[in-house]
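Student: Give me a 3D structure for the following:
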Amino acid sequence: MFKKIPCIPIDDGSAGQTTRDAAEETPIAIFVNGRHMTTAILSPARFEDFITGYLYTEEIIRNVDEIESIRIEENRISVLTRDIFKRVSTKKTILSGCGGAVSYIDTEKLPSINSDLVISVPEIVGVIAALLATDARIPAGRIEAVALVAGGSIIARSEDIDRHNALDRVIGYGL
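Tutor: This is a model prediction of the structure:
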């Protein structure tokens, strides 16, 4: 997920040649039922978790049983759903973010969430501290990190150049 790149950091007025970790990114064309849906810029890891979570969060699938197959190739992910005639919506919402990402969800039709889930502030602080402690590149701002948590313990974590991609990966893992 990282590669060493040569650089000349300038610290306290002095400069010296060295190498630093840089997050890798790769364009991946996503096809659903033979139709190009989008091209995503992703960190090169856990593509199956990503596509499962992405299709779920974009409401292309309601559960993983709707996925017939996933084929991952170089720079392409092809998915067949059980309903091969299902089409991706043509309505797009432009999202904030580096790449001007889009969503196919009709925000007017989002359900309201009713939950009695309560999470204490110390639990949130503890999990964030645990997540940040696992990799020094996260607090340095070099990558975004997301965790799936239950009972104060991290079940799954993901990193990416974009937090939305990292979130889709942990959602896909959870599904």
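
Student: only C-alpha atoms for contact and neighbour calcs from this point on.
Tutor: Fine.

Student: Identify the residues contacting Glu123.
Tutor: By Cα atoms under 8 Å, 6 or more residues apart in numbering, the contact set of Glu123 is Gly152.

Student: and with 10 Å instead?
Tutor: Going by Cα atoms under 10 Å, 6 or more residues apart in numbering, Glu123 touches 129, 151-153.

Student: now do Leu42
Tutor: Residues in contact with Leu42 (Cα under 10 Å, 6+ apart) are 1, 23-28, 50, 75, 160-162, 165-166.

Student: Please repeat the previous calculation with a cut-off of 7 Å.
Tutor: For Leu42, the contacting residues are 25-28, 160, by Cα atoms under 7 Å, 6 or more residues apart in numbering.

Student: Can you flag which of those residues belong to strands?
Tutor: 26-28, 160 (DSSP state E).

Student: Roughly how far does the spatially closest residue to Asp83 that is not a sequence neighbour sit from Tyr56?
Tutor: Leaving aside its chain neighbours, Asp83 sits nearest to Glu66 (7.5 Å; criterion: Cα to Cα, 6 or more residues apart in numbering). Shown here: Glu66 relative to Tyr56, a distance of 10 Å by Cα to Cα, to the nearest Å.

Student: For the comparison step, fold the sequence that follows:
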Amino acid sequence: MTAEHEPTRTLTLIRLPSDGATDSIERDIAVECPVAIEVDGFGYAVMMMTPERLEDFATGFLLTERLVDAADDILAIEPFAAESGWIVRVTLAEHLRGRMQDRVRHRTSDTSCGLCGLSGLEQIARPVTRRPPRPSVSVETLFATLGTIRANQPLNARTGAVHAAIACDAEGIVFAAAEDVGRHNALDKLVGALARDGEIQPDFILVTSRISYEMVDKALVAGVGLLIGISAPTSLAIDHARAHGLTLIALARSDAMLVAHDPHGRFA
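Tutor: Take a look at the predicted model:
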């Protein structure tokens, strides 16, 4: 990774305090740049994101897009630094090369929505091949895990501008974590890291963002039993979780949480 494509840049800003005595400060700013995903020589998507862990991102992105079924379906991932961002060239196994035509995108995505640019509304509904397991984590462990979020956000500690997705076991031990300016990009990075490892099966995933439809969908691909977020869920997210049996907890704070779906009666 070249210096101009580091995940942060140090910039000089003006600090404006309440007493009006301005001064200059240097601050680490989270880098946001376009990352173009090319699949078998064809442009598939352009994501605005933090340019690090691109192999993990590409793996998770292709899994959650249903272009591949497993990390082994990806034969090669080659990130290239470009003048204005990054290009990630991916080669798929021969038997999967027809899927991209079914998931074609026609415009640039952004940091707010992992579904932007789909060519038709019918493409939103994608198959979920496995039922989520019953989560084993206790309520006490969930609250304790909230206290570990900052320790797993080194990039956010420097910039204050990125989301995290954190995979934990039933005891709250962190298996893996990922950060990005885009909440869905962070979760794709995490899904990709888990898939590329192949040995880790977390009990739940914690995200530092609102829970929308695509966040639930990515958790379903990851095969966890529980998705928990520190912000609110959308109606479609709850519908998606209920339709596929994913335990969903939102608005997780140090004093209370909101159980949106509990198919196993785990937290009743």
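
Student: hang on, the earlier thing: top of the ones in strands among the contacts of Leu42 of structure 1 by number of neighbours, please.
Tutor: Asp160 (25 neighbours; other Cα atoms under 10 Å).

Student: wouldn't that residue be in contact with Ile143 here?
Tutor: Yes - the pair Asp160 of structure 1 and Ile143 passes the contact test of Cα atoms under 7 Å, sitting 5.7 Å apart.

Student: filter the contacts of Glu123 of structure 1 to the buried ones?
Tutor: Among the contacts of Glu123 of structure 1, none is buried by neighbour count (16 or more other Cα atoms under 10 Å).

Student: in the top helix by length along structure 2, what counts as buried?
Tutor: The longest helix of structure 2 (DSSP state H) is helix 183-197. Neighbour counts using 16+ other Cα under 10 Å place 183-196 of helix 183-197 of structure 2 among the buried residues.

Student: Distance-wise, check the residue lying closest to Val174 of structure 2 once chain neighbours are set aside relative to Leu142 of structure 2.
Tutor: Closest residue to Val174 of structure 2 apart from its sequence neighbours, by Cα to Cα, 6+ apart: Cys168 at 4.4 Å. Distance from Cys168 of structure 2 to Leu142 of structure 2, counting by Cα to Cα: 10 Å.

Student: Relative to Phe85 of structure 1, which of the contacts of Leu42 of structure 1 is nearest.
Tutor: Nearest to Phe85 of structure 1 among the contacts of Leu42 of structure 1, counting by Cα to Cα, is Ile28 at 22.7 Å.

Student: Name the nearest residue to that closest one, ignoring sequence neighbours.
Tutor: Closest to Ile28 of structure 1 by Cα to Cα, 6+ apart is Asn75, at 4.3 Å.

Student: Isn't the one you found up against Ala29?
Tutor: Yes - with contact defined as Cα under 7 Å, Asn75 of structure 1 and Ala29 form a contacting pair (6.1 Å).

Student: picking that back up, output the buried residues of helix 183-197 of structure 2 in TSV; the columns should cover distance to Val90 of structure 2.
Tutor: Listed next are the buried residues of helix 183-197 of structure 2 as TSV, based on distance: Cα to Cα, whole Å:
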residue	distance to Val90 of structure 2
Arg183	22
His184	20
Asn185	17
Ala186	19
Leu187	19
Asp188	15
Lys189	15
Leu190	18
Val191	17
Gly192	14
Ala193	16
Leu194	18
Ala195	16
Arg196	15
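
Student: Need the max-distance pair from those residues.
Tutor: Pairwise over the buried residues of helix 183-197 of structure 2, using Cα to Cα, the maximum falls at Arg183 and Arg196, 20.1 Å.

Student: Show me where structure 2 has its strands.
Tutor: Along structure 2, counting by DSSP E, strands occupy 8-15, 23-30, 33-39, 42-49, 74-81, 86-92, 163-168, 174-180, 204-207, 226-229, 247-250, 258-261.

Student: Any chance of JSON lines for these, columns distance to Val216 of structure 2?
Tutor: JSON lines is the format used below for those (distance: least, Cα to Cα, whole Å):
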{"stretch": "strand 8-15", "distance to Val216 of structure 2": "28"}
{"stretch": "strand 23-30", "distance to Val216 of structure 2": "25"}
{"stretch": "strand 33-39", "distance to Val216 of structure 2": "22"}
{"stretch": "strand 42-49", "distance to Val216 of structure 2": "19"}
{"stretch": "strand 74-81", "distance to Val216 of structure 2": "23"}
{"stretch": "strand 86-92", "distance to Val216 of structure 2": "25"}
{"stretch": "strand 163-168", "distance to Val216 of structure 2": "12"}
{"stretch": "strand 174-180", "distance to Val216 of structure 2": "17"}
{"stretch": "strand 204-207", "distance to Val216 of structure 2": "10"}
{"stretch": "strand 226-229", "distance to Val216 of structure 2": "7"}
{"stretch": "strand 247-250", "distance to Val216 of structure 2": "8"}
{"stretch": "strand 258-261", "distance to Val216 of structure 2": "12"}
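
Student: quick revisit: of the contacts of Leu42 of structure 1, which is the nearest to Arg62 of structure 1?
Tutor: Using Cα to Cα, Ile28 is the member of these that sits closest to Arg62 of structure 1, with 22.8 Å.

Student: In structure 2, what residue corresponds to that closest one?
Tutor: Aligned counterpart of Ile28 of structure 1 in structure 2: Val35 (TM-score structural alignment).

Student: next one: Asp160 of structure 1
Tutor: Under the alignment by TM-score structural alignment, Asp160 of structure 1 pairs with Asp180 in structure 2.
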